[in-house]
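Visitor: Prediction below, plus the sequence it came from.
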Amino acid sequence: MAKITVEDIAEIAKELKWVTLLGITVEKVGEGMSRLRLPASEEVLRPGGTISGPTMMTLADFAMYVAVLGAIGRVEMALTTNLSINFLRPPPPGDLIGDCRLLKLGKRLAYGEVLITSAAVGDGEPVAHSTLTYSIPPER
């Protein structure tokens, strides 16, 4: 069971202007997992009509943040220490889904992965894969 609710995440997200600007929503949060949706918009497209890399990186980062909070509770100062992403194929315009799962949760670090798929394609094949490390503050 998650140690934070979708409603709590929505409250935190109000302070994260980039989440609000992109319209990212949390569909699921569990203990060490999350599913987020980034809605389609013209603002995130790059030349050629595909969704930009920085947009996908933002989705991956926030998905990891939500999964970490799902595992440890409302510790808002958990921070990204590393993000690596592989862009596997260009996603067409449409919603993106970010599915995160924690692979390791320690006292000070959390490590996880995010698979990003395109709802527009709907074949379940990832358009990007990201691994992330988060630092967990000692006074949680």
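Guide: That came through fine. Residues are numbered from 1 along each chain as shown.
Visitor: use CA for all of it now, contacts and neighbours both
Guide: Will do.
Visitor: Beyond the helix or strand that contains residue 56, next helix or strand please.
Guide: Taking DSSP states H and E as the definition, residue 56 sits inside helix 53-72. Secondary structure here is assigned by DSSP H and E; on that basis, the next helix or strand after helix 53-72 toward the C-terminus is strand 79-87.
Visitor: can you list the residues that contact that following strand?
Guide: Residues outside strand 79-87 that contact it (Cα atoms under 8 Å, 6 or more residues apart in numbering): 53, 57, 61, 65, 127-136.
Visitor: how close does residue 18 sit to residue 54?
Guide: Between residue 18 and residue 54 the distance, using Cα to Cα, to the nearest Å, works out to 12 Å.
Visitor: Give me the residue at the spatial middle of the chain.
Guide: Here the mean C-alpha position of the chain is nearest to the C-alpha of residue 63 (Cα atoms, centre = their mean), at a distance of 1.9 Å.
Visitor: which SS class is residue 92?
Guide: Here residue 92 is recorded as coil under DSSP: H, G, I helix; E, B strand; the rest coil.
Visitor: neighbours around it, how many?
Guide: Other residues lying near residue 92 total 18 when counted by other Cα atoms under 10 Å.
Visitor: alright, now check it against this:
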Amino acid sequence: MDIKLDAAALEAFLRAEFPQVAGEYTVDRLTEDGLVLRMDVAERHLRPGGTVSGPAMFSLADVALYLAILSRIGPQALAVTTNCAIDFMRKPAAEGSMTAEARLLKLGRVLAVGDVLLRSDGQAAPVARASLTYSIPPAA
């Protein structure tokens, strides 16, 4: 799949279209079939007991696949999540950062399907796995 938006363009898109979350994420690198997105864990991401919250991990997975899709189709602000299932497999680290390794499994005209592995820095095994489907708006 051809890359239409590189890491800098994806981050600029987030700043322009989603300023409320733009500072939360950094595109580490584009891969052959997706991308790697980083979130620096802060106090606002933690739940009582000091672990990263499920909503914070869901957000990281969702944004990672969204950006992986946009990197291939270009800036489509209205591409939307239509389904997500996430498995929380182990306790994430409460300090450092988390990465999301998004992999596009199918990129069609109308739907995109992908998997995302979430990892905490310093932990080799994934802490969560998400499977997402996106609806892609019709070409104008």
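Guide: In hand now; what should we look at? These figures come from a predicted structure and were not determined experimentally.
Visitor: TM-score for this pair?
Guide: Overall, the chain-to-chain superposition scores 0.90 on the TM-score scale (TM-score structural alignment, normalised by the length of the first structure); 137 aligned residues with a Cα RMSD of 1.5 Å.
Visitor: got a list of what residue 5 of the first structure touches?
Guide: If you count contacts by Cα under 8 Å, 6+ apart, residue 5 of the first structure has them with 29, 70.
Visitor: so what corresponds to residue 104 of the second structure in the first structure?
Guide: Following TM-score structural alignment, the counterpart assigned to residue 104 of the second structure within the first structure is residue 102.
Visitor: What of residue 119 of the second structure?
Guide: When the two structures are superposed using TM-score structural alignment, residue 119 of the second structure falls opposite residue 117 in the first structure.
Visitor: can you give me the helices in the first structure?
Guide: Listed in chain order, the helices of the first structure (DSSP state H) span 6-13, 17-22, 53-72.
Visitor: tilt between the first one and helix 53-72?
Guide: Here helix 6-13 of the first structure runs at 130 degrees with respect to helix 53-72, directions being taken by axes from the mean of the first three to the mean of the last three Cα atoms, to 10 degrees.
Visitor: Just tell me the aligned range of helix 6-13 of the first structure in the second structure.
Guide: Equivalent residues of helix 6-13 of the first structure are located at 7-14 in the second structure, counting by TM-score structural alignment.
Visitor: Against the first structure, what's the mean shift for the matching stretch, could you check?
Guide: After superposition onto the first structure, stretch 7-14 of the second structure lies on average 1.3 Å away from the residues it aligns with, using mean Cα distance after the TM-score superposition for the first structure.
Visitor: Give me the distance from that stretch to the chain's centre.
Guide: For stretch 7-14 of the second structure, the separation from the chain centroid amounts to 13 Å (computed by Cα atoms, centre = their mean, to the nearest Å).
Visitor: count of neighbours near residue 122 of the second structure?
Guide: Other residues near residue 122 of the second structure number 12, with proximity taken as other Cα under 10 Å.
Visitor: er, residue 83 of the second structure actually
Guide: With other Cα under 10 Å as criterion, residue 83 of the second structure counts 11.
Visitor: what's the answer for residue 7 of the second structure, then?
Guide: 19.
Visitor: re the thing from before, deepest in the core, which of the helices of the first structure is it.
Guide: Mean neighbour counts were taken over the helices of the first structure using mean count of other Cα atoms under 10 Å, and the top value, a mean of 24, falls to helix 53-72.
Visitor: So which elements touch that helix?
Guide: Of the remaining helices and strands, those touching helix 53-72 of the first structure by 3 or more Cα pairs under 8 Å, 6 or more residues apart in numbering; DSSP states H and E are strand 25-30, strand 33-38, strand 79-87, strand 96-105, strand 109-118, strand 126-135.
Visitor: Pretty sure residue 100 is one of the things the match of residue 119 of the second structure touches, is it not?
Guide: No. Between residue 117 of the first structure and residue 100 there is no contact, the gap being 11.5 Å when judged by Cα atoms under 8 Å.
Visitor: Comparing those two, which shows the higher neighbour count?
Guide: When residue 117 of the first structure and residue 100 are compared on other Cα under 10 Å, the one with more neighbours turns out to be residue 100, at 30 against 24.
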